[in-house]
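# Generate coordinates for the sequence data below:
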Amino acid sequence: MSGAQTTGRRRGPRASLKQLVPYLLTQRGPLTLALALGIVGAGTSLAQPVLLGQVIERVQLSQPLGVLLVILSVLVVVDALLSGFQHYVLQRMGEGVVLHSRRTLIARILRLPIGEFDRRRTGDLVSRVGSDTTLLRAVLTQGMVEAISGLLVFFGALIGMLVIDPVLFGITFSVVVIALMIVVAVSAKIRPAVTQAQQKVGDLAAQVERSISSIRTIRAAGATHREQRATEAEAEEAYVLGLKVAKISALIVPISFLALQLSFLVVLGLGGYRVAIGAIGIAQLVMFIVFLFLMVAPLGQAFGAIAAVNQALGALGRIQEIVTTPAENDHDVALAPAGRIVPLAEQAQPDAPAIRFNDVSFTYRSAAPARIDARELVRSGRGGRGAWRDAEAAPAEIVETSVLKNVSFEIARSSRVALVGPSGAGKSTTLALIERFYDPDSGSIELHGVDLRNLDRGELRAQLGYVEQDAPVLAGSLRDNLLLGSPDASDAECIRVLRAVNLGGLLERTAANLAHIGSASTHIDSAPDHIGSAPDTENVESLGESNLPPTSDIAAAHLSRALDAEVGERGIMLSGGEKQRLAIARTLLSAP
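Okay, the predicted model is just below:
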């Protein structure tokens, strides 16, 4: 990637440590407990080398050890128990942070403006809820809070080493400081690398979602192998970027190991010399070595925490990109011509038409953002430090498609109107504007004489019955789909609307299957697996529609249980017409 290309692109989503803190504070109780356990554990750890030094001195003087060994043993056991309990608390806190972040993301995604879904890929949004939020757990389980409590041990060990031998301490500490500086410099590269890797994971999820959702079309077109190659290419690019993260993270391990080894060798060599010249005793040298190991443990946690935090911030940037996107209704008051949201009953005009378009123009502005090719990112990582650190993505290339221009019409109350025109004429767009999925670029739309922008979106949509052109059916049961907009509807109401849209036969066939199963056994164990399911293949013919018992003979209990029949992923167990009618039944049940 050239420098000109790099400067022409915007930076990818970023996050700061300040934005991570609120996620940690959602778990104040476990956080406080973990820190308290860390403080107590630090005290028990720091007491051990002091007691060990006294044990050695008593052995040298041939004095009885007395209760010292008992106290030292108890401290070791208590320290181990506290460490295990703290680990559990941190794991629980990590799961709580992940849950909170997922709740926040889900709540925001379901309230994003419809235009955001036009510009984003479904799989990428799913990836943010799944893999990106999981990375936040690493901040806790891989050392951030442990590192904070470990600071007490670290500084306590430093003080102990300084008191025992300032000269030996100065040389040892210099090695540690140099290692720490190198780790910080290396870890700074992790955050943008993780951002790139997670972006590619999102692209992979979007590609897989596309392939699965269109599997029948892909099979019919004989495109299975091509789709497989395209998906594998995304997976391979995610693998390459994942390796980049692994390589950077792997540098931290040998640096930590070298720091420990050099420190240990310095202490043994120089410490042995200072014991020989009488500057310190053997007990002091042993205490110094134990303090060194106590210092190295939290230092390793700090090294791991630096890497974990940088990884988490890379993922948090993608989470925050969605969380900070304004929700659909965030600016409704500012957009309202009246300067406030008003109830429909307050402004409705009895003589006004049901719907009025006043010189309305509208242009779609949508396109999935064009991303930098992952291979370019990898190549730039070798020679372009700035490009690698920035984790840049190409700006979204927004495609504008003008659909409506200066459109005006009225729809009288209690009238029935059909919008007729060729594909792309704006029929679906007109309905989307009435539902206020979008706002017009110019002009206004009125409901009962009230500008839609003055109305609460929930109240507006409660006045309308909307059935989409492709009639999406949710995975689940008939009941799940019907209760989407009317969660308190009774079974009788659900059955009524199904019959009103000519789906009574479907319901009754399923109920008949249940009745047949019930007559063949002493009780019914479960709802049917799917629409019109039969107990086995031998009995399918006997359950045909011609052999159904009369509707009046079908028990109401079986009809109610038939509502629990599964419709399959995207309603695959229903025909296209049945999907449309189920969507209409759902709208009728809401009774707008």
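
# drop to CA atoms for contacts and neighbour counts, all remaining ones
Noted.

# Show me which parts of whatever helix or strand Ala432 lives in are buried, residue by residue.
When elements are assigned from DSSP states H and E, Ala432 belongs to helix 427-434. Neighbour-count burial for helix 427-434 flags 427, 429-434 (criterion: 16 or more other CA atoms under 10 Å).

# Buried ones in the helix or strand following that helix, by neighbour count?
Using DSSP H and E, the next helix or strand after helix 427-434 towards the C-terminus is strand 442-447. Buried residues in strand 442-447, defined by neighbour count with 16+ other CA under 10 Å: 443-447.

# Show me what strand 442-447 is packed against.
strand 355-366 (3 or more CA pairs under 8 Å, 6 or more residues apart in numbering; DSSP states H and E).

# hey, where'd the helices end up in the stretch 401-550 of the chain?
427-434, 457-462, 478-482, 491-500, 504-520 (DSSP state H, counting those that start in this stretch).

# what do you get for the stretch 51-200 of the chain?
So, for the stretch 51-200 of the chain - with DSSP H, counting those that start in this stretch - the helices run 68-109, 114-119, 122-127, 133-141, 144-164, 166-187, 190-213.

# and the fifth one, what other elements does it pack with?
Applying 3+ CA pairs under 8 Å, 6+ apart, one finds that helix 144-164 makes contact with helix 28-60, helix 166-187, helix 282-323.

# just how off-centre is the helix or strand that the longest one is followed by within its chain?
Going down the chain from helix 282-323, the next helix or strand is helix 332-335, by DSSP H and E. Relative to its parent chain, helix 332-335 has a centroid offset of 29 Å by CA atoms, centre = their mean, to the nearest Å.

# helix or strand right after helix 332-335?
Helix 332-335 is succeeded, C-terminally, by helix 344-347 (DSSP H and E).

# Count residues in the vicinity of Val59, would you?
The number of residues packed near Val59 is 13, by other CA atoms under 10 Å.

# how about the helices and strands packed on helix 144-164, which one is nearest Ser490?
With CA to CA as the measure, helix 282-323 is the member of the helices and strands packed on helix 144-164 nearest Ser490 (36.3 Å).

# ok, back up a step: which one of the helices and strands packed on helix 144-164 lies nearest to Arg111?
So among those, helix 282-323 is nearest, using CA to CA, at 10.3 Å.

# relative to helix 133-141, how tilted is the closest one?
Between helix 282-323 and helix 133-141, the angle comes out at 160 degrees (axes from the mean of the first three to the mean of the last three CA atoms, to 10 degrees).

# got TSV for the helices and strands packed on helix 144-164, with distance to Arg389 too?
Listed next are the helices and strands packed on helix 144-164 as TSV, based on distance: least, CA to CA, whole Å:
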stretch	distance to Arg389
helix 28-60	32
helix 166-187	11
helix 282-323	11
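
# and the ones you listed, which is most packed in?
helix 282-323 (a mean of 23; mean count of other CA atoms under 10 Å).

# Next, the second sequence, to be compared with the first:
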Amino acid sequence: MTETVADQPQPATEDDRSTRAAVATMYRLTDGHRTSALVATALTLVASALGLAQPLVAKQVVDASGRGQVLGPLLLLLAALFVTEAATGAMGRFVLERMGERVVRQLRHSLVGRLLRLEMREYDKHRSADLISRVTTDTTLLREVVSQALVDLVTGTLVAAGAIVLMLWIDPLLLLLVAATVAVAAVIVISLLKGIRAASERMQTSIGAIAADLERALGALPMVRVHRAEDREAARIGECVESAYSAGVRTAKLASLMSPAVELAVQGSFLIVLVIGGLRVSTDANSLGDLVAFLLYASYLALPLSSVFRAVGLIQRGMGAYQRIGQALCLPAEPARTHMPAVRPRTRVLTRPAGPQEKPALALEDLTFGYDPDRPVLRGISFTAPHRSQTALVGRSGAGKSTVFALAARFYEPDGGLLLFDGRPATELSREECRSRIAIVDQNTHVVHGTLRANITYAQPHASEAEIERVVELAQLSDVAARLPGGLSGMLGERGGTLSGGERQRVALARALLARPSLLLLDEPTSHLDAVNETALTAVMRDAAQECAVLVIAHRLSTVQHADRIVVLDRGTAVACGPHEELLATSPVYRELAAGQILRPATTRSTGPHPTHAYRPLRPGR
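Below is the predicted model:
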């Protein structure tokens, strides 16, 4: 379902603290579901009206019994009213619960879509598990508000008003005494609502922090175990648990203070009616039937009053969850995707040699960028990555190599300069258009829970079996597929836990090659490979460079020396560019990198036969 951000929850302000504003805010959540709300309200009111009619019939039964009249028809009418009330109330409750689920479904769709499209800078500021808790825990609390509190507030108020009118008709004096008791309880409840709201907000925030810290620890569990940090992590998470506990206890304390107030209104009213009403019957001021009817209305009044008090408290608690959801929905997001046809694997590639007039696949012109505006990472960097060639980026840690990849993927926007794809400024292309041209294999290889086939075809879910087999062979995954129960349909476990680091790297490489990108970005692709597989991967990279631009971040000479050009980065600028031998002769920075063993000397390489025969090169039509 399509909605604009304006239709979504917004961060709460101080004006939202009042109960009236909170009710109005929660009511806005039912936009688009008002018909269901009206039907549910109508059914609930009908059921309540049938309930209000029962004391009048009971009064007639008592009075008729005193006069010795036939009671059968009245008893049948009373039974029919009771059964009809129960059936109507059940229908109304079902409509309410279904409406609540629909509102939550709508919110969750909006939240999931928003969180998946947030600007990358926002993920640097917020913890992912806390954002996830807004989709789960907070929306569940809002479901209770929408499916119960709002209608209970309306119907409870109307039913209470109806009962009060009938009680006024039966005995105004008794009603005055009941009203005084209820007023005292109402003052107590209202004084507690603000504290319940604040405590609920703290509890929801603490629950989000628990999820975030636990995700942090579980995501690095091997490190935690090796460094014997289980107790420290448990203590860190325990602080959040204690905070949630304290907030929960405060909420419970305030809610427990509300319970006696509600009991005062209910039990106190009942006792007053019983005592004072009994005395009035003994003095013949009222009939026994009047007392029975008034007592029934007093007991009926207790339920709607309780539901009203409970609904107001739940609405105030729900405002805490609403505020967190509103904050998430207001976080800056990337522009919405355009409707583009599904991307299928390319079956044709360009084969003409790169000419002097062909624009490079990627070009950076005087590009500047910093994750923090006051601390630039790239300082006027310029270089190109031509089609059908391999370009290597080398430099010390922090020189800006991975940042170049992040900008090429449009995860961030440059602060200055130009980023061009095939000669077109990135600003003239949508992010989706830019990303459809590239594939990335980064250091943190992403393998998701699922089958080997699902991971390989993640970017190309409609790939043919021939294409899948091609990249499985190219990435040396045949042995992995043979080892897994089910082969390509074998499960890899959470984050690829059943694979080694090198195998995860090769899965990511197969995924990238299957997409047949125009620009292939490889971030230290050989970092997890042994010597044999490293040599094999080097051959794959050369083959891939025959049909697309390959831009690789490399620390190993085995990767660098086969590149058509090497770009040397130093402190966010490109200080040299050229082939390996030329840079050794002309670039002091490059020589220093090699001498410092950041680039390993070629003499350490195996001189065995080159296993290029194990690969089928990427050719047109494949």
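
# thinking again about what came up before, what would the helices of the stretch 51-200 of the first structure look like in CSV with distance to His331 of the first structure?
What follows is the helices of the stretch 51-200 of the first structure, written out as CSV (distance: least, CA to CA, whole Å):
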stretch, distance to His331 of the first structure
helix 68-109, 15
helix 114-119, 14
helix 122-127, 23
helix 133-141, 28
helix 144-164, 38
helix 166-187, 40
helix 190-213, 29
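
# Can you say which of these is nearest to Tyr273 of the first structure?
helix 166-187 (10.6 Å).

# and that closest one, what does it pack onto?
Against helix 166-187 of the first structure (3+ CA pairs under 8 Å, 6+ apart) you get helix 144-164, helix 224-276, helix 282-323.

# Quick one: average offset of the longest one versus the second structure, please.
The superposed helix 224-276 of the first structure is, by mean CA distance after the TM-score superposition for the first structure, a mean 1.9 Å from where its aligned residues fall in the second structure.

# Mind checking the helices and strands packed on helix 144-164 of the first structure for the one nearest to Phe85 of the first structure?
helix 28-60 (8.1 Å).

# list the helices and strands that closest one packs on?
Counting by 3+ CA pairs under 8 Å, 6+ apart, helix 28-60 of the first structure packs on helix 68-109, helix 144-164, helix 282-323.

# Show me what Tyr300 of the second structure lines up with in the first structure.
Using TM-score structural alignment, the partner of Tyr300 of the second structure in the first structure is Leu294.

# Its match is in contact with Ala157, isn't it?
Yes - contact criterion CA atoms under 8 Å: Leu294 of the first structure and Ala157 qualify, at 6.4 Å.

# who touches both of those two?
Residues touching both Leu294 of the first structure and Ala157 by CA atoms under 8 Å, 6 or more residues apart in numbering: Leu46.

# Please produce TSV containing the helices of the stretch 401-550 of the first structure, extended by distance to Leu268 of the first structure.
As requested, the helices of the stretch 401-550 of the first structure are arranged in TSV below (distance: least, CA to CA, whole Å):
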stretch	distance to Leu268 of the first structure
helix 427-434	77
helix 457-462	74
helix 478-482	71
helix 491-500	80
helix 504-520	81
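
# For Leu301 of the second structure, which non-adjacent residue is spatially closest?
Ala160 (5.5 Å; CA to CA, 6 or more residues apart in numbering).

# The first structure: which residue goes with that neighbour?
Checking TM-score structural alignment: Ala160 of the second structure goes with Phe154.

# and the gap between its match and Ser73 of the first structure?
22 Å (CA to CA, to the nearest Å).

# Show me which of the two is the more surrounded one.
Phe154 (25 against 12).

# Verify the stated contact: that one with Leu292.
No - counting by CA under 8 Å, Phe154 of the first structure stays clear of Leu292, with 9.1 Å between them.

# residue contacts, the residue nearest in space to the middle of the first structure?
With distances taken as CA atoms, centre = their mean, the residue of the first structure nearest its centroid is Val129 (1.6 Å). Residues counted as contacts of Val129 of the first structure (CA under 8 Å, 6+ apart) are 102, 105-106, 319.

# what's the answer for Ser65 of the second structure, then?
Under the contact definition (CA under 8 Å, 6+ apart), the residues listed for Ser65 of the second structure are Leu71.

# any idea what it aligns with in the first structure?
Counting by TM-score structural alignment, the partner of Ser65 of the second structure is Val59.

# Roughly how far does its match sit from Leu75 of the first structure?
Counting by CA to CA - Val59 of the first structure and Leu75 of the first structure are separated by 20 Å.

# Same check on Thr6 of the first structure?
In terms of CA to CA, Thr6 of the first structure sits 57 Å off from Leu75 of the first structure.

# what does Ser214 of the first structure give?
Relative to Leu75 of the first structure, and taking CA to CA, Ser214 of the first structure is found at 62 Å.

# Those two: which has the busier surroundings?
More crowded of Ser214 of the first structure and Leu75, by other CA under 10 Å: Leu75, with 20 against 11.

# Map the more buried one onto the second structure.
Match for Leu75 of the first structure (TM-score structural alignment): Leu81.

# contacting residues for its match?
Leu81 of the second structure neighbours (CA under 8 Å, 6+ apart): 50-51, 53-54.

# what's the answer for Leu559 of the first structure, then?
495, 507-508, 510-511.

# Can you tell me which of these is nearest Ala489 of the first structure?
Ile495 (10.3 Å).

# hang on, that closest one packs against Gly504?
Yes - with contact defined as CA under 8 Å, Ile495 of the first structure reaches Gly504; the gap is 7.5 Å.

# what about those two, which has more around it?
Applying other CA under 10 Å to Ile495 of the first structure and Gly504 shows that Ile495 carries more neighbours, namely 23 against 17.

# which one is the aligned partner of Pro414 of the second structure in the first structure nearest to, not counting chain neighbours?
Under the alignment (TM-score structural alignment), Pro414 of the second structure maps onto Pro440 of the first structure. Setting aside the residues directly before and after it, Pro440 of the first structure is nearest to Phe362 in space (CA to CA, 6+ apart), at 5.0 Å.

# any idea what the one you found aligns with in the second structure?
Using TM-score structural alignment, Phe362 of the first structure pairs with Phe369 in the second structure.

# quick one, what contacts the alignment partner in the second structure of Thr133 of the first structure?
Aligning on TM-score structural alignment places Thr133 of the first structure opposite Thr139 in the second structure. By CA under 8 Å, 6+ apart, the contact set of Thr139 of the second structure is 104, 107-108, 321-322, 325.

# Right, I'll leave it there.
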